[in-house]
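>>> structure here, sequence nowhere to be found:
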């Protein structure tokens, strides 16, 4: 599932391409939305909220989309070949010089802009919010600390705590904090966990590459994420990988057993 920085960058690019322009064509290929015609409306802007994207139109209307595992928005010039098959298209927004194509967007919904909170109001502070403040940081830290016995990995992924962290940043934050994803939240300083999560997301928000090590060379971008069986960059111990969580919450976790001792579980 895309991380918050991926959605942020997609929203920024869509905003640059569409904001202030009139829709010449608007198709929503979703069973609940196919009868809605947005043609003629002005795109007021596009913004991300954690892993959610909100495209706002004139007339108090917003299109909510969520990438889930395989969704994406692409931008094309007239005449350009689409990079994904047409049967995956769920939305087409055309302005005078661009096509915004939404592929595999399983979650699409139209709501009054004034009622966007119905869809994103449950989220914790958005780590990439342009108005991020000390108050947001404190709110996220309080939410994280509210369940001190909860395993840190799933807590970091909980979008109700803070919005934007995915499996990549969960693994990397745990490594940089020197704790296992299975360690309880009480093993870390919640404020530092929030600060580090925002720092990593912000460092990658304006480009598609996602590096937590400061390096962009192939295979050098991450400390532990997707490096199962490879040597730890700190101590040389083999990185371990295991499933954490149950049912729909299950995710792979990566950690160094020496740098991040795992509590008995």
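Cool, the structure landed. In this text the structure is predicted, and so the values were computed from the model without any measurement.
>>> going by C-alpha atoms from here, please, whenever you check contacts or count neighbours.
Noted.
>>> for the stretch 101-250 of the chain, which segments count as helices?
Taking DSSP state H, counting those that start in this stretch, the helices of the stretch 101-250 of the chain run over residues 117-120, 134-145, 152-157, 167-176, 190-203.
>>> could I get the ones you listed as CSV with mean neighbour count and distance to residue 256?
Putting the helices of the stretch 101-250 of the chain into CSV (neighbours: other C-alpha atoms under 10 Å; distance: least, C-alpha to C-alpha, whole Å) gives the following:
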stretch, mean neighbour count, distance to residue 256
helix 117-120, 14, 35
helix 134-145, 18, 23
helix 152-157, 24, 14
helix 167-176, 23, 8
helix 190-203, 19, 18
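>>> residue 95 is nearest to which of those helices?
In terms of C-alpha to C-alpha, the element of those nearest to residue 95 is helix 117-120, at 26.4 Å.
>>> ok, and here's another one to check against it:
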């Protein structure tokens, strides 16, 4: 599932293409908002919050989308063959005179009043890529998870929003923490969250995650040469793979 860095880059791309422009074509191929017409509205901007996207319009409405596993947004020049958006995978189309934004295989789509955005994202913890992060609130939520394995707490969007398997693994590797360490025994959770935030911020700029441990099963650790291993966070059907170095991230005795 795309993580916060990917959503921030997607929001930036939609922002660049649509903000300040009048919608000339609106096609929401989703049961509940299928009859919603956004033509004639002006796009105020798109922002990401964790793994969610919020596209706001000047009539006080917001298009909320979530990519889940396979979703993606593409921007095509209006009038081009690609902008016709005839694929059965298309779930949303927003076009201006110049650019057409097409949402493929979106996993979630709602239109809500902008003042009611809390109805779709209010359950989430602080956005780790927000301009500011409410550290006190993040730590308060962290504390409620008790002895839950730290990797699972990092994945919990109700603690902080935006981290997935990549940045759970990469931040724990950076701090040499065994992924199944009880969360309430982490000496400084704020430090770990700050590491994940910096990693994601860097990826927003470069387009590349750290790549030091995630997805490197049986390849040598970049620090010690031990083959990278993979374990499981969460129970089925919500299990997630967590890559780690058995030497650099030994459980504390």
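Okay, I see it. In this text the structure is predicted, and so the values were computed from the model without any measurement.
>>> for residue 264 of structure 1, find the nearest of the helices of the stretch 101-250 of structure 1.
From the helices of the stretch 101-250 of structure 1, taking C-alpha to C-alpha, the stretch that ends up closest is helix 152-157, at 14.2 Å.
>>> show residues contacting that closest one.
Among residues not part of helix 152-157 of structure 1, those counted as contacts by C-alpha atoms under 8 Å, 6 or more residues apart in numbering are 144, 161-162, 165-167, 170-171, 174, 180-185, 244-245, 249, 253.
>>> let's see which of those residues end up in strands.
Helix and strand membership here follows DSSP state E; of those, those in strands are 244, 253.
>>> give me the buried subset of the contacts of helix 152-157 of structure 1.
144, 161-162, 165-167, 170-171, 174, 180-185, 244, 253 (16 or more other C-alpha atoms under 10 Å).
>>> ok, for residue 254 of structure 1, nearest residue in space, not its chain neighbours?
Ranked by C-alpha to C-alpha, 6 or more residues apart in numbering and with sequence neighbours excluded, the top spatial neighbour of residue 254 of structure 1 is residue 241, at 4.5 Å.
>>> what's the counterpart of the one you found in structure 2?
Matched across to structure 2, residue 241 of structure 1 falls on residue 230, judged by TM-score structural alignment.
>>> got the contact list for its match?
Under the criterion of C-alpha under 8 Å, 6+ apart, the contact partners of residue 230 of structure 2 comprise 217, 241-244.
>>> most neighbours, which of the residues you listed?
Neighbours were tallied for each of the contacts of residue 230 of structure 2 (criterion: other C-alpha atoms under 10 Å), and the maximum of 29 neighbours falls on residue 244.
>>> alignment lookup: that residue to structure 1.
Using TM-score structural alignment, residue 244 of structure 2 lines up with residue 255 in structure 1.
>>> residue contacts, that match?
For residue 255 of structure 1, the contacting residues are 171, 174-175, 180-181, 224-225, 239-241, by C-alpha under 8 Å, 6+ apart.
>>> how about those in CSV, adding distance to residue 124 of structure 1?
Rendered in CSV, the data for those read as follows (distance: C-alpha to C-alpha, whole Å):
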residue, distance to residue 124 of structure 1
171, 20
174, 19
175, 23
180, 23
181, 20
224, 26
225, 24
239, 31
240, 30
241, 28
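>>> can you give me the strands for the stretch 1-150 of structure 2?
25-28, 43-49, 52-57, 61-66, 72-77, 90-95, 99-104, 108-113 (DSSP state E, counting those that start in this stretch).
>>> ok, and what's touching the third one?
Looking back up the chat, that one is strand 52-57 of structure 2. The set of residues external to strand 52-57 of structure 2 that reach it, using C-alpha under 8 Å, 6+ apart, is 7, 11, 41-48, 62-67, 114, 121.
>>> now do the match of residue 244 of structure 2 against residue 165 of structure 1, distance only.
According to C-alpha to C-alpha, to the nearest Å, residue 255 of structure 1 stands 17 Å off from residue 165 of structure 1.
>>> what about residue 259 of structure 1, helix or strand, and which?
Secondary structure assignment for residue 259 of structure 1, by DSSP states H and E: no helix or strand.
>>> isn't it up against residue 235?
Yes. With contact taken as C-alpha atoms under 8 Å, residue 259 of structure 1 and residue 235 are classed as touching, separated by 7.4 Å.
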